[in-house]
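Student: I'll drop the sequence and a predicted model, then ask my questions.
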Amino acid sequence: MTPALPHAALQFIEAALVAGDMALPFHYPRAEQWEGWQSCFRYNGRTGESLVAATPGAWQPGWYVIALNGFDDPFFIDLGEEAQGFPVYYAPLGAGRWDAQQAAPSLQRFGEMLAVLCGIGDDDAAALRWIEAEVGLATALWREVFETRQQRSTEPPDPPAPPPDPAAWQHGTLVITAIGPQKLKVVQFLKQALELSPQEALAMAAQGDIVVADGYLAHLRSTQARLQALGATVEFRLDENGP
C-alpha cells in the first residue's frame, strides 16, 4: 500500500514546472496517479512483485517517484526525510542499478530552481550564468543541463529567411500559348484540372490561347510547371487593373 502523498510533494507536482530542459522534470503525476507512478520502480507493473530492497543499487524502501524527465528518468524523494524538507534525488533509467544523486537539497528549493529556469526561458547565456552561480556543476544532472544549454548557445544561428518575392503576389492569368508535341497529355491535364468532358477538353486544346486559371502567381506556379513539363508553352499574364 502506497503511503499518502506528502503535502510538500503534492504542492510540487501540482505546480508542474517545466523549464524546457530535457534532463529536468517534464512529466508529473496527478495526485490520484501517485501510486500508479511507482510502477516499474517500486514494483513490477505486470506481476506486482516488489522491486524494493535495502541493498546498494536497488530501489530503496523510502523512495517515491515525483516526476520524470524528458528521457523518463525518475526524480524521487525519500519519505523518511521529511525533517530535511525532502531532498530531491535523480537517477538515470536503464543503468542496471539505481545510483541516486541529489538534484536539490529540498522539494521547495527544487521548485524554486525550476521556477527560475522557467522565467529565464530560452536565454541560454542567462541560464548558464545562473547555474554556475547558484547550482554548481557537482552532479552529472546539472552538468548535463549546463552542457546542453552551452552547446545550444554556441550553435550558429539559422540563416535569415529569403526576402519575399513581390512577383509571386502579382495577380494574373495562366495561358497556354502553344500546346506542344504532347497534345493528348495536355488535353488529359486540362480535362482533370478543369473538370471537363473529353470533348470539351479537345475543343479547348484547339483554341489559340488557352486560359487555364487566374489568380496569384504564387498559387499558379505548380500548374505552370506541370504544363511546361508536358511540353506546353505557358505564360503568366498580369492583370492590367490588379485582382
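Tutor: Right, received. Where do you want to start?

Student: contacts and neighbour counts: CA atoms only from here.
Tutor: Will do.

Student: can you give me the helices for the chain?
Tutor: Ranges of helices in the chain, per DSSP state H, are 7-15, 107-120, 124-130, 140-154, 183-193, 198-205, 217-229.

Student: so can I have CSV of the ones you listed showing distance to Phe75 and mean neighbour count?
Tutor: CSV is the format used below for the helices of the chain (distance: least, CA to CA, whole Å; neighbours: other CA atoms under 10 Å):
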stretch, distance to Phe75, mean neighbour count
helix 7-15, 11, 15
helix 107-120, 11, 17
helix 124-130, 21, 16
helix 140-154, 11, 16
helix 183-193, 58, 18
helix 198-205, 68, 16
helix 217-229, 51, 16
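
Student: closest to Ala23 out of those?
Tutor: With CA to CA as the measure, helix 140-154 is the member of the helices of the chain nearest Ala23 (6.3 Å).

Student: helices or strands next to that closest one in the packing?
Tutor: If you count contacts as 3 or more CA pairs under 8 Å, 6 or more residues apart in numbering; DSSP states H and E, helix 140-154 packs onto helix 124-130.

Student: rewinding a little: quick one: the helices of the chain as a markdown table, columns for distance to Asn44 too.
Tutor: Compiled in a markdown table, these are given as follows (distance: least, CA to CA, whole Å):
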| stretch | distance to Asn44 |
| --- | --- |
| helix 7-15 | 23 |
| helix 107-120 | 27 |
| helix 124-130 | 38 |
| helix 140-154 | 26 |
| helix 183-193 | 60 |
| helix 198-205 | 68 |
| helix 217-229 | 57 |
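
Student: which one of these lies nearest to Ala91?
Tutor: helix 140-154 (8.7 Å).

Student: between the helices of the chain, which gets nearest to Gly172?
Tutor: That would be helix 217-229 among the helices of the chain, by CA to CA, at 7.0 Å.

Student: got another one to weigh against that:
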Amino acid sequence: MQIPNLIRNFIRKRIVSECILLPFFYPEEGEFESFQEGYRLVSRKTGEELADDAPGQWRKSWQVIARNGMDDPFFVDFALGGGASPVYFAYHGAGSWEPIKVADDIVKFEEILTALAALEAPCSLEAIAPLTDLNNEFYRELADDYARENEARAEPEHKYFSVFIKDLGADKVKTLVFLKKIFDDESFAATKDRAQNLPLCVFNGIEELALPIQYKLASLGVKFHAREITFSELIARHG
C-alpha cells in the first residue's frame, strides 16, 4: 500500500503527550498493514477484511494512523488522498464506529498535537481553547482531562481488577483479533492456542483501563467476569 508522504512523516515523528486520550501508539516502520488489524483487517497475512461500507461500520478506505492509550483509533480516509483527508477519531467498543473529526488535515493535526504536548497538565481551559474546538466531543473530554486538579493526578485512588473470558462469543475470529492485540502475540496461531485454555485472564490493572476491555468484550458477545483484586495481587500477577 502506498502511504502518502504527509502521513508517513507524521507517523515517524511519533508525537506523544501525557494525556491518555491523545495518540500514544503508532505503526512501526513497515507495519502499517498490521496496524489495521481489528479495524479494517482481520489479519494482514490472510488479507481478510472487517471493513464494510454500511452505516456504522468501518469503511474500506479508512486507515488507522495512531491509537491512544485506550486503543481508540485516529484515522484518515485514503479515498480522499490520505494527506488531504480530515483526521478522525472514534471510540472503540461502542457497538458502531462513529467518526469525530479532530482536524481538517494531517498538517493541522500535527500542529495541535505539538502544541498540546508542550502543555503541562493540569492547566486551565484558557490554555487549551485556542488550540481546539471545545464544542467538539473529543476535545471537550480532552479539556476535562487536562483541567483536573493537582491532587486528583498526584494521588489517584485506583481500584484494581482482573478480567477473565469464559468463551469466545459468537464471532470467534473478531474475538481472537481483539485478544491478539491485547496480548501482543506474534501470530494468530499463538492467540488461538492461548484461547484453548478457558477461562482466560485477559487483563490485570486499574479499573479505568479494565472498563473499556469489558465494553469491547460485551460488544463481541463474549461471556466474561471481572474481579476486584488488591494492589499486592496485581504486583504478584505482573511478577
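Tutor: Done, it's in. In this text the structure is predicted, and so the values were computed from the model without any measurement.

Student: picking up where we left off before, what's the closest of the helices of structure 1 to Gly85 of structure 1?
Tutor: helix 107-120 (6.4 Å).

Student: which residue packs closest to the residue minimising distance to the centre of structure 2, ignoring adjacent ones?
Tutor: By CA atoms, centre = their mean, the mean C-alpha position of structure 2 lies nearest to Asp71, the distance being 1.5 Å. Of all residues not flanking Asp71 of structure 2 in the chain, His92 sits nearest, at 7.4 Å (CA to CA, 6 or more residues apart in numbering).

Student: and that neighbour, what's its match in structure 1?
Tutor: Under the alignment (TM-score structural alignment), His92 of structure 2 pairs with Leu93 in structure 1.

Student: okay, now that match: neighbour count?
Tutor: Using other CA atoms under 10 Å, Leu93 of structure 1 has 15 other residues around it.

Student: wait, what's in contact with it?
Tutor: By CA atoms under 8 Å, 6 or more residues apart in numbering, Leu93 of structure 1 lies in contact with 72-74.

Student: redo these as TSV? Include distance to Leu17 of structure 1.
Tutor: Shown next, in TSV, are those (distance: CA to CA, whole Å):
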residue	distance to Leu17 of structure 1
Asp72	16
Asp73	16
Pro74	15
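
Student: same check for those, but in structure 2.
Tutor: Among the contacts of Leu93 of structure 1, the contacts conserved in structure 2 (both residues aligned by TM-score structural alignment, their matches' CA atoms under 8 Å) are 72-74.

Student: among the residues you listed, which are located in strands?
Tutor: Pro74 (DSSP state E).

Student: what is the nearest of the kept ones among the contacts of Leu93 of structure 1 to Glu35 of structure 1?
Tutor: Distance ranking of these against Glu35 of structure 1, using CA to CA, places Pro74 first at 14.4 Å.

Student: so the closest one touches Val65, yeah?
Tutor: Yes: counting by CA atoms under 8 Å, Val65 is a contact partner of Pro74 of structure 1 at 6.2 Å.

Student: and which of the contacts of Leu93 of structure 1 is nearest to Ala225 of structure 1?
Tutor: Asp72 (48.3 Å).

Student: the closest one maps to what in structure 2?
Tutor: With TM-score structural alignment as the criterion, Asp72 of structure 1 matches Asp71.

Student: for Lys60 of structure 2, which residues are in contact?
Tutor: So Lys60 of structure 2 contacts 40, 51-53 (CA under 8 Å, 6+ apart).

Student: could you single out the nearest of these to Phe231 of structure 2?
Tutor: For these, the nearest to Phe231 of structure 2 is Arg40 (37.0 Å; CA to CA).

Student: list the contacts for that closest one?
Tutor: Counted by CA under 8 Å, 6+ apart, Arg40 of structure 2 has contacts 49-51, 58-60, 62-63.

Student: distance to Ala121 of structure 2 for these - can I get that in a markdown table?
Tutor: As requested, those are arranged in a markdown table below (distance: CA to CA, whole Å):
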| residue | distance to Ala121 of structure 2 |
| --- | --- |
| Glu49 | 39 |
| Leu50 | 37 |
| Ala51 | 37 |
| Trp58 | 33 |
| Arg59 | 35 |
| Lys60 | 37 |
| Trp62 | 32 |
| Gln63 | 30 |
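
Student: which of these tops the neighbour count?
Tutor: Gln63 (23 neighbours).

Student: that residue and Ile7 of structure 2, how far apart?
Tutor: Taking CA to CA, to the nearest Å as the measure, Gln63 of structure 2 falls 10 Å from Ile7 of structure 2.
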